[in-house]
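Colleague: Take a look and give me a structure for this.
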Amino acid sequence: MAGSESGAAARGLLNGGDGGGPEGKRPRLGPTPASPSGPKPGNRVTVVLGAQWGDEGKGKVVDLLSLDADLVCRCQGGNNAGHTVVVDSVEYDFHLLPSGVINHNATSFIGNGVVIHLPGLFEEAEKNLKKGPGLEGWESRTVISDRAHLVFNFHQAADGIQEQQRQQQAGKNLGTTKKGIGPAYACKASRTGLRICDLLADFNEFSKKFRALAQHYKATYPTLNIDTEAELEQLKVYAEKIRPLVKDGVYFMYQALHGPPKKILVEGANAALLDIDFGTYPFVTSSNCTVGGVCTGLGIPPQYIGKVYGVVKAYTTRVGVGTFPTEQDNEIGALLQSRGREFGVTTGRKRRCGWLDLVLVKYAHMINGFSA
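Modeller: Modelled structure (predicted):
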């Protein structure tokens, strides 16, 4: 009897009850509060994710959906992403900034799950400003989480050295963008990384930690050349440039979810098959680019996830090395590559091309539960 009772309680818990009785309800002291009906109050986020190996056209979908959005977010990755948006015949390329920054009526938010190379961020903004008016006033409508980790120049240099070492040792590299994303996430996981909030707090304390981290990288990679003091001077300038943009990311998103009605859009970078856990490991990126990364990369509860759009291209492409079951390494693949103008936005490398792989798309749906 005891076993059956505990089993019933467990079933009640799994079905959303409190663990006691046939309906999974545990007896309470005092009056039982009324059970809320319907969804929890608050705004939901709409998520756009890649369902293949990236380059599916997420930026264009985000650009379309962001026309009436109030808030457009990035939750993971760094400037290894590459999204192209065309507005009034002007082609803008985005790597760190959300594609929705083109919408002058929307706020763009770079969440805690993103790793930020500050020189790259401002270089990206400057390049796009020269192309057209789309990015005018971008600083006034951009918010950066104080918890986002920083990518340093030596992270990028180390990324390149690691690729060389893999090529020499195993004859095959990972095909990274060499933007320092992997090393920055490795620092984050090993708790040696530095965040935006560290940069904006006591700069002397930040400098000590930066020098220690730089020294560690020098010891690990003897050929690495780091001008520590020059990079610190550069970071000091960038600190003042981004200070007006930085907010407590958790509180910012909480207000967005629980404040006045807002249309919130999340732009995923990379894609499901490049996810660090669910992708074609080890030929993957260094973050979670599936739907779970939205919660951890922005600091929002899962019940606030609304629609999840999976973006699929009519054929399949992949940049760099790694498994590719439907690849056409022949004249058909060459035709797809030339007709589709398949070059990586970030690296400029030719994309490998092949047939649409519905088995992989179904796998991506199993993980993300796409609404459409």
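Colleague: Please make it C-alpha for all contacts and neighbour counts, starting now.
Modeller: Fine.
Colleague: all strands in the stretch 251-372 of the chain, in order from the N-terminus.
Modeller: Assigned strands in the stretch 251-372 of the chain, in chain order: 264-267, 305-311, 316-318, 352-354 (criterion: DSSP state E, counting those that start in this stretch).
Colleague: Next, format these as JSON lines and append distance to L71 and mean neighbour count.
Modeller: Formatted as JSON lines, the strands of the stretch 251-372 of the chain follow (distance: least, CA to CA, whole Å; neighbours: other CA atoms under 10 Å):
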{"stretch": "strand 264-267", "distance to L71": "5", "mean neighbour count": "26"}
{"stretch": "strand 305-311", "distance to L71": "14", "mean neighbour count": "19"}
{"stretch": "strand 316-318", "distance to L71": "30", "mean neighbour count": "26"}
{"stretch": "strand 352-354", "distance to L71": "34", "mean neighbour count": "23"}
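Colleague: Please generate a structure for the following sequence too, so the two can be compared:
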Amino acid sequence: MAVADIITGMVADVTTILDTARKNGDNILFEGAQGTMLDIDHGTYPFVTSSNTTAGGVATGSGFGPRNLDYVLGIIKAYCTRVGGGPFTTELFDEVGTEIARKGNEFGAVTGRPRRCGWFDAVAIRRAIQLNSISGFCMTKLDVLDGFDEIKICIAYKMPNGEIVEYAPLSAKDWEGIEPIYETLPGWKEIRSVLLM
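Modeller: Down below sits the predicted model:
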């Protein structure tokens, strides 16, 4: 039996199925993968994946019209991670980065290598908001930061020429020599106790 014979019954006109569901008032949920900065068109090229990872990728990948999206939920970690090479302004090369990787179980699923970890980057998040028309956020892994004396948030970048900017550069080359500008906040012992106050 040919492969085509096996999968023929599983192939359908997804665009029509989705449009019919939308017209019927059905709930439709799309889930993306990978972060905005890995998007083939808008990420830190050439350190990107082979597809569109932004909310716009829903339209190109499924045929669902972009104006039909009612709500775009951005899923963000309380800290940043990156797999493989590429620019990473807030990357931590010390015991804090190692501890975040350990506590957050930030290890590659296939290789087992530790992911690169860094402080929360509000500049990169601003870019994600622009590119995805984010409606709201869900922050995960806040508990990984339990027990740190201080928590840093990158609020701007210092460019090699000394200019302070609040936007992400467009190409990987432009990321060279950038330094994070941090706002430092007091840490907490256990996030549950902070949230219950």
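Colleague: Pipe the strands of the stretch 251-372 of structure 1 into TSV and attach distance to G293 of structure 1 per row.
Modeller: Supplementary listing: the strands of the stretch 251-372 of structure 1 in TSV, determined by distance: least, CA to CA, whole Å:
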stretch	distance to G293 of structure 1
strand 264-267	11
strand 305-311	11
strand 316-318	21
strand 352-354	27
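Colleague: Can you name the residues that contact the most centrally placed residue in structure 2?
Modeller: Centre of structure 2 computed as the mean C-alpha position; nearest residue by CA atoms, centre = their mean is G35, 3.2 Å away. Taking CA atoms under 8 Å, 6 or more residues apart in numbering as the contact definition, G35 of structure 2 lies against 53-54.
Colleague: mind checking what it lines up with in structure 1?
Modeller: In structure 1, the residue equivalent to G35 of structure 2 is A271, according to TM-score structural alignment.
Colleague: What count of nearby residues applies to the spatially closest residue to that match that is not a sequence neighbour?
Modeller: Nearest non-adjacent residue to A271 of structure 1, counting by CA to CA, 6 or more residues apart in numbering: G50, 4.2 Å away. By the other CA atoms under 10 Å criterion, the neighbourhood of G50 of structure 1 contains 28 residues.
Colleague: Thought V308 was touching G50 of structure 1, still the case?
Modeller: No: in this structure G50 of structure 1 lies outside contact range of V308 using CA atoms under 8 Å: 10.4 Å.
Colleague: ok, R127 of structure 2 to L195 of structure 2 distance?
Modeller: 28 Å (CA to CA, to the nearest Å).
Colleague: Structure 2: helices as residue ranges?
Modeller: All helices of structure 2, identified by DSSP state H, fall at 3-7, 14-23, 56-62, 95-103, 122-132, 191-195.
Colleague: Out of those, the one nearest I181 of structure 2 is which?
Modeller: Each of those was checked against I181 of structure 2 via CA to CA, and the shortest separation belongs to helix 122-132, namely 9.9 Å.
Colleague: quick one: that closest one aligns where in structure 1?
Modeller: Counting by TM-score structural alignment, helix 122-132 of structure 2 pairs with residues 358-368 of structure 1.
Colleague: The matching stretch: average distance to aligned residues in structure 2?
Modeller: Compared with structure 2 after fitting, stretch 358-368 of structure 1 deviates on average by 0.8 Å (mean CA distance after the TM-score superposition for structure 1).
Colleague: ok, and for that stretch, which residues are buried?
Modeller: Under the neighbour-count criterion of 16 or more other CA atoms under 10 Å, stretch 358-368 of structure 1 has 360-361, 363-365, 368 buried.
Colleague: just curious, which of those is nearest to P302 of structure 1?
Modeller: Closest approach between those and P302 of structure 1, by CA to CA: N368, at 12.2 Å.
Colleague: I'd say that closest one and V291 touch.
Modeller: Yes: with contact defined as CA under 8 Å, N368 of structure 1 reaches V291; the gap is 5.5 Å.
Colleague: Identify the contacts common to those two.
Modeller: Counting by CA under 8 Å, 6+ apart, the shared contacts of N368 of structure 1 and V291 are V308.
Colleague: Relative to Y281 of structure 1, how far out is the match of G35 of structure 2?
Modeller: From A271 of structure 1 over to Y281 of structure 1 (counting by CA to CA), the distance is 13 Å.
Colleague: again, but for P261 of structure 1
Modeller: Taken as CA to CA, the span from P261 of structure 1 to Y281 of structure 1 is 40 Å.
Colleague: Pick out whichever of these two has more residues nearby.
Modeller: Each of P261 of structure 1 and Y281 had its neighbours counted (other CA under 10 Å), and the higher figure belongs to Y281 (15 against 12).
Colleague: Return the residue of structure 2 aligned against that one.
Modeller: Under the alignment (TM-score structural alignment), Y281 of structure 1 maps onto Y45.
Colleague: Relative to P87 of structure 2, how far out is that match?
Modeller: Using CA to CA, which is the criterion applied here, Y45 of structure 2 is 10 Å from P87 of structure 2.
Colleague: between the strands of the stretch 251-372 of structure 1, which gets nearest to R11 of structure 1?
Modeller: When those are ranked by distance to R11 of structure 1, counting by CA to CA, first place goes to strand 305-311 at 25.7 Å.
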